[in-house]
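> quick one: sequence plus predicted model below, questions after.
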Amino acid sequence: MSCRVRRVDTLTDSDIDGLAAVLLDCVEGGASVGFMQPFSSDRASAWWRGLAADVEAGKRALFVAEDEIGIVGTVHLVLAQPDNQPHRADLCKMLVMQRARKRGIGAALMDAAEKAARSAGKTLLVLDTASQDAERLYARMGWTRLGVVPGFALWPDGGLCDTTYFYRDLTER
């Protein structure tokens, strides 16, 4: 199964449908990515629609990974930062559908995001995760683990989960 990664500058209805399906799949699979059960495709679509203006304005760099069926993964960078942090971006919502995991899609999305960050003049990226699988990916890709905040968030069905913070110094490569 082949996959391609593309940057999305304008969110179409089709993009929003695909992104909503990815988000819904991940939340239903137990990912702690900011949403609680019950979670609907309407809520997922509304969340992506809420980002559309920032994507179109270039405040966020949004990437999707697609296979022959459609969108299977996504990640975005928050490029717009406070005045005292113009060198930094936040990497957010690195999501891959359960059916498409372990195929290199996460790594391809991370590579695209890092290249875009460099092109935008960013030298430092930060992220947080509650996924041990994602932690292994980030470590493999050269991210530095800062530490764990116990009980930082909730799992979608309730119960506290820890969150691990990472950073990536883009001047090192």
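Great, that's in hand.
> could you use CA atoms for every contact and neighbour count after this?
Fine.
> neighbouring contacts of stretch 31-44?
The contact list for stretch 31-44, computed with C-alpha atoms under 8 Å, 6 or more residues apart in numbering, reads 20-21, 23-24, 27-28, 93, 130-131, 153-158, 161.
> typo on my end, stretch 58-65
Residues outside stretch 58-65 that contact it (C-alpha under 8 Å, 6+ apart): 3-9, 54-55, 71-80, 105, 109, 112-113, 116.
> ok so, going back, most neighbours out of the contacts of stretch 31-44, which is it?
Tallying neighbours with other C-alpha atoms under 10 Å puts Leu23 at the head of the contacts of stretch 31-44, with 31 neighbours.
> mind checking the SS state of it?
Under DSSP: H, G, I helix; E, B strand; the rest coil, Leu23 falls in the helix class.
> ok, and here's another one to check against it:
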Amino acid sequence: MAAVTCVRLTAHQLQSNVDELAELLTDTVDGGASIGFLAPLDRATAVDWWRGRADALTSGSLAVWAAYLDGRIVGTVSLVLADKPNSRHRAEVAKLMVHREARGSGLGRSLLAAAERAAAEAGLTLLHLDTETDSPAESLYRSAGWTRSGVIPDYARTPTGELRPTTIYYKYVPVPAE
């Protein structure tokens, strides 16, 4: 696989790349990933969803990284920052997506590592996420040092509408030494 570049997107970059981001989102849903959408996910809905993230990027409550391969976006990961005073030490990892053509290449691990590094650099000490129980993503999180916290039954629907359990994970991230 050629070199992959991970870039933290600005709101302007998100808007400029909204078509590629929408294609990635629809590919991920079509591939069966339970990331909040039901299939079939039409392009217009995917474009609108990504456009709706721009204000959060501008305000700093959301950070999104895009992975580029040969000039094309093939993956993303997001950090959703807490907005309450008692939780500003943590963030949620969300929407880790890898295009089906790029799966199995280590791209998901690279994106996750980029989000973890940025969280540590921002002084965050705790990350959390949820993922469909028994999904391929679970092995990624476990092998990356995430701790399983528990399972919530019937938490979310798969893209085909089936109710599935979700596993909650967390990870402490060390703040870099000065």
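Looks like it arrived, so ask away. Note that the coordinates shown come from a computational prediction; the quantities given were computed from them, not determined experimentally.
> just to revisit the earlier point, which members of the contacts of stretch 31-44 of structure 1 are positioned in helices?
Ala20, Ala21, Leu23, Leu24, Val27, Glu28 (DSSP state H).
> which of these sits closest to Ser45 of structure 1?
Distance to Ser45 of structure 1, by C-alpha to C-alpha, is smallest for Ala20 among these, at 5.0 Å.
> what subset of the contacts of stretch 58-65 of structure 1 is buried?
Listed as buried from the contacts of stretch 58-65 of structure 1 are 3, 5, 7-9, 54-55, 71-80, 105, 109, 112-113, 116; burial here means 16 or more other C-alpha atoms under 10 Å.
> from those, which ones fall inside strands?
Judged by DSSP state E, these include Val5, Arg7, Val8, Ile71, Val72, Gly73, Thr74, Val75, His76, Leu77, Val78 as members of strands.
> how distant is the longest helix along structure 2 from the center of its chain?
In structure 2, taking DSSP H as the definition, the longest helix is helix 107-121. Centroid separation for helix 107-121 of structure 2 versus its chain: 10 Å, with C-alpha atoms, centre = their mean, to the nearest Å.
> can you check stretch 105-124 of structure 2 too?
Counting by C-alpha atoms, centre = their mean, stretch 105-124 of structure 2 comes out at 10 Å from the chain centroid.
> in structure 1, what range does that stretch match?
Taken onto structure 1 by TM-score structural alignment, stretch 105-124 of structure 2 occupies residues 103-122 there.
> can you check stretch 150-160 of structure 2 too?
Counting by TM-score structural alignment, stretch 150-160 of structure 2 corresponds to residues 147-157.
> contact partners of that stretch?
Here stretch 147-157 of structure 1 has contacts from 27-28, 30-32, 34-37, 160-166, using C-alpha under 8 Å, 6+ apart.
> now it, how far from the centre of its chain.
On the basis of C-alpha atoms, centre = their mean, stretch 147-157 of structure 1 sits 17 Å off its chain's mean C-alpha point.
> Phe63 of structure 1 matches what in structure 2?
Taking TM-score structural alignment for the superposition, Phe63 of structure 1 sits opposite Trp65 in structure 2.
> does its match belong to a helix, a strand or coil?
Three-state call for Trp65 of structure 2 (three-state DSSP): strand.
> what about it, neighbour count?
A count of nearby residues for Trp65 of structure 2, using other C-alpha under 10 Å, gives 22.
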